[in-house]
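*Asks:* Predicted model, plus sequence, below.
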Amino acid sequence: MSRLLLVHAHPDDETLTCGVTMAHHVARGDEVHVLTCTLGEEGEVVPRHLAHLQGAPGDPLGPYRRGELARALAVLGVTSHVLGEDDRGATSRWRDSGMAGTSAADHPQAFAAAPLREAATAVARVVARLRPDVLVTYDAGGGYGHPDHVRTHEATRTAVLGLPARDRPSRVFEIRTPRSWAQEDRAWLRERVHPGRHGEPPGRTLQLLDDAAPYPVGVVDDAMVTHEVVDPTAVARQAAALREHVTQLTVLQTLPGDGPVVPFYALSNDVAARLPGREGFARVDPATWAPWPLDPARSEGHRWGRLTG
């Protein structure tokens, strides 16, 4: 059995980007932990009946999303940790910084503005306590550029590099998506998703992206992705966990007659997104964070599976 630790910025990030990986490794008997750096207080609330939580005095959305996170990870069989949470009533040390350019970045507890050494020390304490065999977090661009994702990468990288060699995870990965997968997913969505016909919430209209729309920075050339977890059987568990993140997204289904009925989802921007049953990663050296040397025996275009080797 191996122990995995995934470090994420906000509740729901873990299941959106690594839900298949977590479900797959739990099913294999591995022990999986998630460290969440903020409670997502700046999240845009999707359901009308919960809209009063968004931007309300006292940040009630944060504790609400903490509950969503706990329920989602329980569905996946994963242990939850929040950075700075303790038994004295503190729910987190830092706050969601909001999207780039928003006023939330000026909050005194904004995670993106946290002193790097302080944030890294907090992450390092969790890593040293759990002693994971595998650690996963974002790339330097934070997957899609959110300031908290970038800070999560910086804090995690600094934490790992500052640990004694005996306390470092032996395998460290950044989350990456091969460009060919992203292209396939958009084509699949255009074929299988019909806006207005999937029981969307009132007032919501699904949007589909075409090939001309830019991809997030976490979508990279296929050759940069060294590992993949491919497990279509884990999608049902991932979708069940995502349904617990009700404030942030809507899980829908494709229509009968268009092939097997399968789940997909939309965030508050109403852009339809696939749950393809596969997730990609790039391994880095835990002592330097340099890209891990590729195995010369690896055949062209082949990626290793499972993160535990």
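*Replies:* Now that the structure is in, tell me what you want to look at. Numbers count the residues shown, from 1 in each chain.
*Asks:* make it CA atoms for all contacts and neighbour counts henceforth
*Replies:* OK.
*Asks:* How about Gly141, nearest residue that isn't a chain neighbour?
*Replies:* Nearest non-adjacent residue to Gly141, counting by CA to CA, 6 or more residues apart in numbering: Val150, 5.7 Å away.
*Asks:* Quick one: the strands in the stretch 51-200 of the chain, in order.
*Replies:* When secondary structure is read from DSSP state E, counting those that start in this stretch, the stretch 51-200 of the chain shows strands at 79-82, 134-137, 171-175, 177-178.
*Asks:* Let's have these in TSV, adding distance to Arg190 and mean neighbour count.
*Replies:* As requested, the strands of the stretch 51-200 of the chain are arranged in TSV below (distance: least, CA to CA, whole Å; neighbours: other CA atoms under 10 Å):
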stretch	distance to Arg190	mean neighbour count
strand 79-82	35	19
strand 134-137	30	24
strand 171-175	25	24
strand 177-178	19	22
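*Asks:* okay, pairing it with this:
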Amino acid sequence: MSQNDGLRLMAVHAHADDETITMGGVLALCADRGIRTCNICCTDGKLATIVDPDMPEETTRPRLAEIREQELLAACRILGVDEVHFLRYGDSGMPGAETNDLPDAFWKASLDEAAGRIVEHIRRFKPHVVVTYDSNGAYGHPDHIQAHRATLLAVEAAHTAVYPDRGAPWRVEKLYYTAFPVSQAKRAIEMAKNANMPPPFGAEDTSDLPFLTPDDWVTTTVDCSSVIMRKRDALRAHRSQIPPDWPMLSIPEG
């Protein structure tokens, strides 16, 4: 038996593809080490830009929520995720967009309701570790911020008598936020430069990338180099959202 037998990790993300972009390597590594994983996707992602040229806007847009769910399921199979669940709140769109105020937007949803639904999953799956975004949702995306808020409340409530109809209390041992350290962004920029490629995310200066996390804020790192190709394969599964020349797919290893 593995020393990790019985350990469980839950990830809570706003959209299909966030799980792979932010922590696909961790999920794959958990699968390899016998740690059970569960991914919660909060929104339907129906407002996202469609980047695949073989998916025409007029025929794809009406089915985009369904397409993205199938892409997420495919990516999670590649990563070895044990459970995938959809809350199916409406996509809120980018920060400041009028769609933030749509009646079904996750950004407008009741935090009490959203937290209660996540509490139910926590009490059922019984994770030792939960992972979501930081308080700014990495770069200010309203759905990411709402996922952070709902998850933080759920983790705090899950071990109490709150939400008595959502299962028996369970205490999560650790809560982590995903991070993209400044040092890793600098390394990616340097690798792209050495390969005569455009800078990732269109910036040569890390100060122009608002989603980066100062290195001294990072408490925990996980070496996922052994599963990097699985992460790339999972990224490719999100074909409606991630083009072949996207930085994480095109930057050479090194």
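*Replies:* Yes, it's here. Treat the numbers as computed from the prediction; the structure is a model and nothing was measured.
*Asks:* re the thing from before, what does the residue nearest to Gly141 of the first structure align to in the second structure?
*Replies:* Residue correspondence to the second structure (TM-score structural alignment): Val150 of the first structure is matched to Ile145.
*Asks:* Now do the contacts for that match.
*Replies:* Remark: with contacts taken as CA atoms under 8 Å, 6 or more residues apart in numbering, Ile145 of the second structure is in contact with 133-137.
*Asks:* looking at these, which has the most residues close by?
*Replies:* Counting by other CA atoms under 10 Å, Tyr133 has the largest number of neighbours within those, with 26 neighbours.
*Asks:* Which residue is the nearest non-sequential neighbour of it?
*Replies:* Tyr133 of the second structure sits nearest to Tyr177 (CA to CA, 6+ apart), 4.8 Å away.
*Asks:* Now do the same for the one you found: its match in the first structure.
*Replies:* Using TM-score structural alignment as the criterion, the counterpart of Tyr177 of the second structure in the first structure is Glu174.
*Asks:* Go ahead and confirm its match touches Gly142.
*Replies:* No - at 9.5 Å, Glu174 of the first structure does not count as touching Gly142 under the criterion of CA atoms under 8 Å.
*Asks:* Quick one: the helices in the stretch 101-250 of the second structure, in order.
*Replies:* With DSSP state H, counting those that start in this stretch, the ranges of helices along the stretch 101-250 of the second structure come out as 111-125, 137-140, 142-158, 182-194, 228-237, 247-250.
*Asks:* in the superposed pair, what's the mean gap between the third one and the first structure?
*Replies:* Helix 142-158 of the second structure: mean distance to aligned residues in the first structure after superposition is 0.6 Å, counting by mean CA distance after the TM-score superposition for the first structure.
*Asks:* Could you check the angle that helix makes with strand 83-89?
*Replies:* Between the axis of helix 142-158 of the second structure and that of strand 83-89 there is an angle of 120 degrees, by axes from the mean of the first three to the mean of the last three CA atoms, to 10 degrees.
*Asks:* for helix 142-158 of the second structure, the distance to its chain's centre please.
*Replies:* Using CA atoms, centre = their mean, to the nearest Å, the distance from the centre of helix 142-158 of the second structure to the centre of the chain it belongs to is 13 Å.
*Asks:* Next, the buried residues of that helix.
*Replies:* Of the residues in helix 142-158 of the second structure, those buried by neighbour count under the rule 16 or more other CA atoms under 10 Å are 142-155, 157-158.
*Asks:* Figure out the helix or strand that Ala282 of the first structure lives in.
*Replies:* Applying DSSP states H and E as the criterion places Ala282 of the first structure in strand 278-284.
*Asks:* Ala273 of the first structure now?
*Replies:* Assignment of secondary structure by DSSP H and E places Ala273 of the first structure within strand 272-274.
*Asks:* helices and strands around that strand, which ones?
*Replies:* Contact here means 3 or more CA pairs under 8 Å, 6 or more residues apart in numbering; DSSP states H and E; on that basis strand 272-274 of the first structure packs against helix 179-192, strand 263-267.
*Asks:* so which of those comes closest to Asp222 of the first structure?
*Replies:* Distances from Asp222 of the first structure to each of those were compared using CA to CA; the shortest belongs to helix 179-192, at 5.9 Å.
*Asks:* Measure the mean distance from the closest one to the second structure post-superposition.
*Replies:* Its match in the second structure and helix 179-192 of the first structure itself, once the structures are fitted together, sit a mean 1.8 Å apart by mean CA distance after the TM-score superposition for the first structure.
*Asks:* Just the buried positions in that helix, please.
*Replies:* Neighbour-count burial for helix 179-192 of the first structure flags 179, 181-182, 185-186, 189, 192 (criterion: 16+ other CA under 10 Å).
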